[in-house]
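K.L.:
Structure for the following, please:
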Amino acid sequence: MSAAPGAARLWRSLFQVVAALAVLLALDRGADHLARRWVLADLAASAGAAAELRGAVLQAEIEKQRSLPLILAQDPDLREALAAPSPARLEALNAKLEALAQGTRTAVIYALDRTGVALAASNWRTGTSFVGSDYAFRPYFRDALREGAAEHFALGTVSNRPGLYLARRLDGRDGPVGVIVVKAEFEAVEEAWRRLPGPVLATDPRGIVTVTSVPAWHFLATRPLAGPEREAIRESLQFGNAPLGDLRLAPLAGDATLRRLPPGARPEDSPALPVTRPVPGTGWTLTLLAPVRPVLEPARLAARLGALLLGGAGLAGMALALRRRGRLRRDLARDAARRQELEEQVSLRTAELRTANARLRAEAVERQRAEATLHGLRDELAQANRLAILGQITASVAHEINQPLAAIRTFADNALKLLGRGDAATAGRAVETIAGLTGRIGTITEGLRGFARKGGGESEPVALRAAIEGALLLVGHRLRQHGVAVEVSVEGEPRLRAERVRLEQVLVNLVQNAIEALQGRADGRIRISAAAAPEGGATLRVADNGPGLAPVVRRSLFMPFTTTKSAGLGLGLVICRDIVADLGGTLEAPERPEGAEGAEFVMTFGKAL
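P.N.:
Prediction:
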């Protein structure tokens, strides 16, 4: 009779154990699944922003180099050297290109004649000099000679180094005289990528890797290349003798969203979550392979430990309650022993949780380091924004300089004729006019050179009126080209302690945005006003009579990658706001009064001189 109740208790206990294990297993699987989903979603968002930033840095580097061929195409010395080459001219041109390449941190600049032979190059002193090499077979030479400009990424036949070739045709009186070529290399960009977590690669439209943080991945194909296509690429010598091997990012078993990285990447970077973004203006695609293991494993471990602790504590409480109800007459000593055993289990699991928390704190320190690196990249992006603006206004400055240059030539010719006739007084007035025109050219080029300098220097007293005039000097041609009137109103002589270059960068950005908003409007008008605030600060306003800002745009106006331009990155106003904040002020776009036209941006500085 006693055997039946004992067997029933045994089966009941066995059932309770199995049920508890099933509950703990379900909690473990559920916590693991939720942690995985949350971590991957957060990683995808952060990786997307990181990919946008890396793509913007790559685009800024390319845009900086694109301005050089445009500027050099206006150089009369370069045209004369190609139209009528002589040893003296070519020697001077070699030295000029060498100094320009060093000053702009460009890999190499070289000039080709009409047949494709390099007559001068910035590397003329080195053993890999391009001088005398024939580049007529290169597509960038043929396309530039035919269409005026061309871009081509390839492996150098002499230097054996990859780069983006930017070419522009030079026209003389009787037609083309040659082509100027700037080769941009991306070793600095790749080195910066290598210091950040996660491999990065940029691919051309055919899927071939051009720029990457993993050296072993150069010139590998991310998609299969047909036999004729592969042979055509090899015959063109675009990538030299590179085998154009396959770079397959195989899906991870059990999770198609993750990829197992091929050889060449660091072991700790695999598996990875791929995020792709286009590189504007290039036709390239940038892919960031965000490492999953450093963020996923600690989160999964913490979630599973937490779930097991909570489940274990709950099940233990339930078991304790059931045992108390069924065994009220048990010895108190046995209850104390059972409680002690439970406390030991909780202590053990708590120690494991502390270990997991220590790992999480280490990850937080690593993230702080990454944020410090991103802060440095944001400063570089501000400089890249300034150089991109410089590229946009180069044509305007060239137009401003060409007019006084033509006048100087005319007055110089007249002065020579007058001196030949003996009319020294009239010739002297012509020379005085020439001096005034050269002063005007100096003012324009000094403003351009000052604007191109990188920020981060010491602050100095800056008159707001002078900063406004400097910014308008840089965008003056664009204002006249679009027929936009500018009204400047400065009350008194307010001054700030700031970096003039960075303050002018903000004004140029805001004025250029206003010009674009006023395109197509016959009565476009921009008003710039500055005044000292009663409490001791200063206020600077830039307003236009354009269409204004829609409410949905205003709400996210100063958020990264928010833009109303089809080709914009949405970083200009973010950079402006950061610059104003560094100068001790604020930048806002307040709502306009009812019935008022256009948009208005207000900079408020808390303390003026």
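K.L.:
Please count neighbours and contacts with C-alpha atoms only from this point.
P.N.:
Fine.
K.L.:
Buried residues, the helix or strand containing A467. List them.
P.N.:
Per DSSP states H and E: A467 is located in helix 464-481. Within helix 464-481, the residues that count as buried by 16 or more other C-alpha atoms under 10 Å are 464-465, 467-468, 470-479.
K.L.:
Over to stretch 104-118?
P.N.:
Within stretch 104-118, the residues scored as buried using 16+ other C-alpha under 10 Å are 106-114, 116-118.
K.L.:
So which of those belong to strands?
P.N.:
Assigned to strands by DSSP state E, the following of the buried residues of stretch 104-118 qualify: 108-113, 118.
K.L.:
just curious, which of those is nearest to R339?
P.N.:
Nearest to R339, judged by C-alpha to C-alpha, of these is V108 at 77.6 Å.
K.L.:
picking that back up, gap between the helix or strand that the helix holding A467 is followed by and the chain center?
P.N.:
Toward the C-terminal end, the helix or strand that comes next after helix 464-481 (DSSP H and E) is strand 485-490. Computed by C-alpha atoms, centre = their mean, to the nearest Å, the chain-centroid distance of strand 485-490 equals 33 Å.
K.L.:
who touches strand 485-490?
P.N.:
465, 479, 523-531 (C-alpha atoms under 8 Å, 6 or more residues apart in numbering).
K.L.:
same thing but at 10 Å, please
P.N.:
464-465, 468-469, 472, 476, 479-480, 511, 515, 523-532, 540-544 (C-alpha atoms under 10 Å, 6 or more residues apart in numbering).
K.L.:
how much does it deviate in direction from helix 464-481?
P.N.:
Calculated by axes from the mean of the first three to the mean of the last three C-alpha atoms, to 10 degrees, strand 485-490 forms an angle of 170 degrees with helix 464-481.
K.L.:
And strand 485-490, what's buried?
P.N.:
V486.
K.L.:
State whether V177 and A84 are indeed in contact, as I suppose.
P.N.:
Yes. Using C-alpha atoms under 10 Å, V177 is in contact with A84, at 9.1 Å.
K.L.:
quick one: the helices in the stretch 401-550 of the chain?
P.N.:
Shown for the stretch 401-550 of the chain, the helices assigned by DSSP state H, counting those that start in this stretch span residues 424-452, 464-481, 500-517.
K.L.:
Another sequence for comparison is provided below:
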Amino acid sequence: MARLPFTKTKAVPDGAPPDGASDGSAPGPAAAATAPGVPATATSAGGGLLGGMSGMSIRSPWWLRLLIILFIALAVSVIWFTNGFLGDRFSETTRNRADVRLALYTGHILSELQRTSIVPLLLTRDPDLMNSLKTHDFSTTSQRLISAQAEIGAASILLLDDIGRTVAATDRTQIDTKHGSEQYFVNAQRSKDTVFTLSEKPTGGYQFTYSRALLSDGKLAGVIVVGAELAKFERVWAGITEVVAVTDSENRVILSTEPRWRGLPLNEALATRSVPSAFERAFRLTSDWANEPPDAYLRGEAVMRNEARIPFHGWRLTSFTSYDSIREKVNTVLALEIMGFAVLLAMIFYLLSRRARRQTAVFRRESAELRQLNIRLQREIAEREKVQKDLAVAEQTLAQSSKLAALGEMSAAVSHELNQPLAAM
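P.N.:
Here you go, the predicted model:
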């Protein structure tokens, strides 16, 4: 009887190759056998897949990382462009508004000067004033000047006699004061028309006066002096978040919301004069958001400078506007953009985290399936080993039986050979 081939197999631990795989030989029949419903690739390489799965790391693909980098670069570019574009646009808008305000301020100044310029002409035609100068009776003259001041809104009105002594005034403390050497009195004597005079006050600042001579029979009887109320504009301008200054033809500051500047050249005032805290608060600014070079610097802070010409004796009106409103508007838009990009980036990371969790769940499920397959494979191998052991025992029993049968046949043959001679005898 032919002997059956016998191959012994053993269980394969997790991650270990089957017998014969280490030297490149083909696996034995038992290793190649599979359990019912178990794929051959899973059973033969289950341990190797499981070991490789345990060392696998979940990493984002290169194109996804590149996409995130491009997204961040796009966000930075958009923010940078928005900063420049809105900075230029809001700066231009602020400059236009400042120009409009300067035009409005210029109109107010000219209106005040024109209204004041006609007052001396009207008063010189008042017969009561001329009669008081002739009769030297000024008992009611000051009251008439006060009434005229209330109607017109002039800063002050003085009536001077032919030697420059104040004989009537809206401010009664000025009566009997001498003005013979003042420029407005001298200019009025030299001209028959109304003359404008800019002069410094003894207490500081400037006074803006219109003066006109009162003539009687071709001779000087007196001079009427009317002061223009321009200082009120300083108080109005001071309530706005900008500094405004009026300079004469010599670039000397004659009106300003900053009192320290009066009497100084504008450039010198900007360079040397200290700025009070209120002014500093109005001009607080970071030049980082200014896309164009600043027009001027005040205590190291950049400001926007706007100028307008006043068609009167070469005067100029200059304003210094803060960039605070521009910075606030730009920062508001930039904050919204940054928040939007942050939300989008958070959504991207959320989707990536969900994808990673799904991949982790898939890997865990596949790992569990491979473990189950490995257990089934080990169970099948154990069963096959038991069958092979039983087969070996059966083969040994069959071999013994074959030997006994052969001995029986041999003994029968010997007996037959011995019996033939005996039978013949």
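K.L.:
if we can go back for a sec, now for the ones in strands among the buried residues of stretch 104-118 of the first structure, which pair is the farthest apart?
P.N.:
V108 and D113, at 16.7 Å, using C-alpha to C-alpha across those.
K.L.:
Columns distance to V346 of the first structure on top of the buried residues of stretch 104-118 of the first structure, output as a markdown table?
P.N.:
Shown next, in a markdown table, are these (distance: C-alpha to C-alpha, whole Å):
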| residue | distance to V346 of the first structure |
| --- | --- |
| T106 | 63 |
| A107 | 63 |
| V108 | 67 |
| I109 | 70 |
| Y110 | 73 |
| A111 | 76 |
| L112 | 78 |
| D113 | 82 |
| R114 | 83 |
| G116 | 79 |
| V117 | 80 |
| A118 | 78 |
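K.L.:
Of the residues you listed, which is the nearest to R259 of the first structure?
P.N.:
Lowest distance from R259 of the first structure to these (C-alpha to C-alpha) belongs to A107, with 34.7 Å.
K.L.:
nearest spatial neighbour of T203 of the first structure, skipping sequence neighbours?
P.N.:
Leaving aside its chain neighbours, T203 of the first structure sits nearest to V209 (4.4 Å; criterion: C-alpha to C-alpha, 6 or more residues apart in numbering).
K.L.:
can you give me the helices in the stretch 51-200 of the first structure?
P.N.:
76-83, 87-104, 139-147, 187-194.
K.L.:
Turn those helices into CSV, columns for distance to A41 of the first structure.
P.N.:
Below are the helices of the stretch 51-200 of the first structure laid out as CSV (distance: least, C-alpha to C-alpha, whole Å):
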stretch, distance to A41 of the first structure
helix 76-83, 55
helix 87-104, 41
helix 139-147, 43
helix 187-194, 23
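K.L.:
which one of these lies closest to G306 of the first structure?
P.N.:
helix 187-194 (35.4 Å).
K.L.:
so where in the second structure does the closest one end up aligned?
P.N.:
Helix 187-194 of the first structure corresponds to residues 231-238 of the second structure when matched by TM-score structural alignment.
K.L.:
again with stretch 530-538 of the first structure
P.N.:
Per TM-score structural alignment, stretch 530-538 of the first structure has no counterpart in the second structure.
K.L.:
what distance separates the one helix or strand R281 of the second structure maps to from the centre of its chain?
P.N.:
Under the criterion of DSSP H and E, R281 of the second structure resides in helix 277-282. Helix 277-282 of the second structure sits 24 Å away from the centroid of its parent chain (C-alpha atoms, centre = their mean).
K.L.:
What residues of that helix count as buried?
P.N.:
Result for helix 277-282 of the second structure [16+ other C-alpha under 10 Å]: buried residues 279, 282.
K.L.:
Run through who's touching it.
P.N.:
For helix 277-282 of the second structure, contacts defined as C-alpha under 10 Å, 6+ apart pick out 238, 240-243, 257-258, 274, 283, 298-299, 301, 320-324.
K.L.:
Now list the buried members of the residues you listed.
P.N.:
238, 241-243, 257-258, 283, 298, 301, 320-324.
K.L.:
Which of the residues you listed fall in strands?
P.N.:
Residues of these located in strands (DSSP E): 242-243, 298, 301, 320-321.
K.L.:
Save the residues you listed as a markdown table, and put in distance to S211 of the second structure too.
P.N.:
Formatted as a markdown table, these follow (distance: C-alpha to C-alpha, whole Å):
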| residue | distance to S211 of the second structure |
| --- | --- |
| E242 | 34 |
| V243 | 31 |
| L298 | 38 |
| E301 | 43 |
| F320 | 34 |
| T321 | 36 |
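K.L.:
Out of those residues, the closest to I72 of the second structure would be?
P.N.:
E301 (33.0 Å).
K.L.:
Contacts only, for the closest one.
P.N.:
Applying C-alpha under 10 Å, 6+ apart, we find E301 of the second structure in contact with 280, 283-287, 294, 322-323.
K.L.:
That one and A290 of the second structure: what is the separation?
P.N.:
Distance, E301 of the second structure to A290 of the second structure, by C-alpha to C-alpha, to the nearest Å: 11 Å.
K.L.:
thinking again about what came up before, just name the most buried of the helices of the stretch 401-550 of the first structure.
P.N.:
Looking across these with neighbours counted as mean count of other C-alpha atoms under 10 Å, the highest average goes to helix 500-517: a mean of 21.
K.L.:
Looking for the alignment partner of T222 of the first structure in the second structure.
P.N.:
That one, T222 of the first structure, aligns with L266 by TM-score structural alignment.
K.L.:
these two touch, right, that match and N251?
P.N.:
Yes. With contacts counted by C-alpha under 10 Å, L266 of the second structure reaches N251, the gap being 6.2 Å.
K.L.:
Those two: which is more packed in?
P.N.:
Neighbour comparison, L266 of the second structure and N251: the larger count goes to L266, with 19 against 16 (by other C-alpha atoms under 10 Å).
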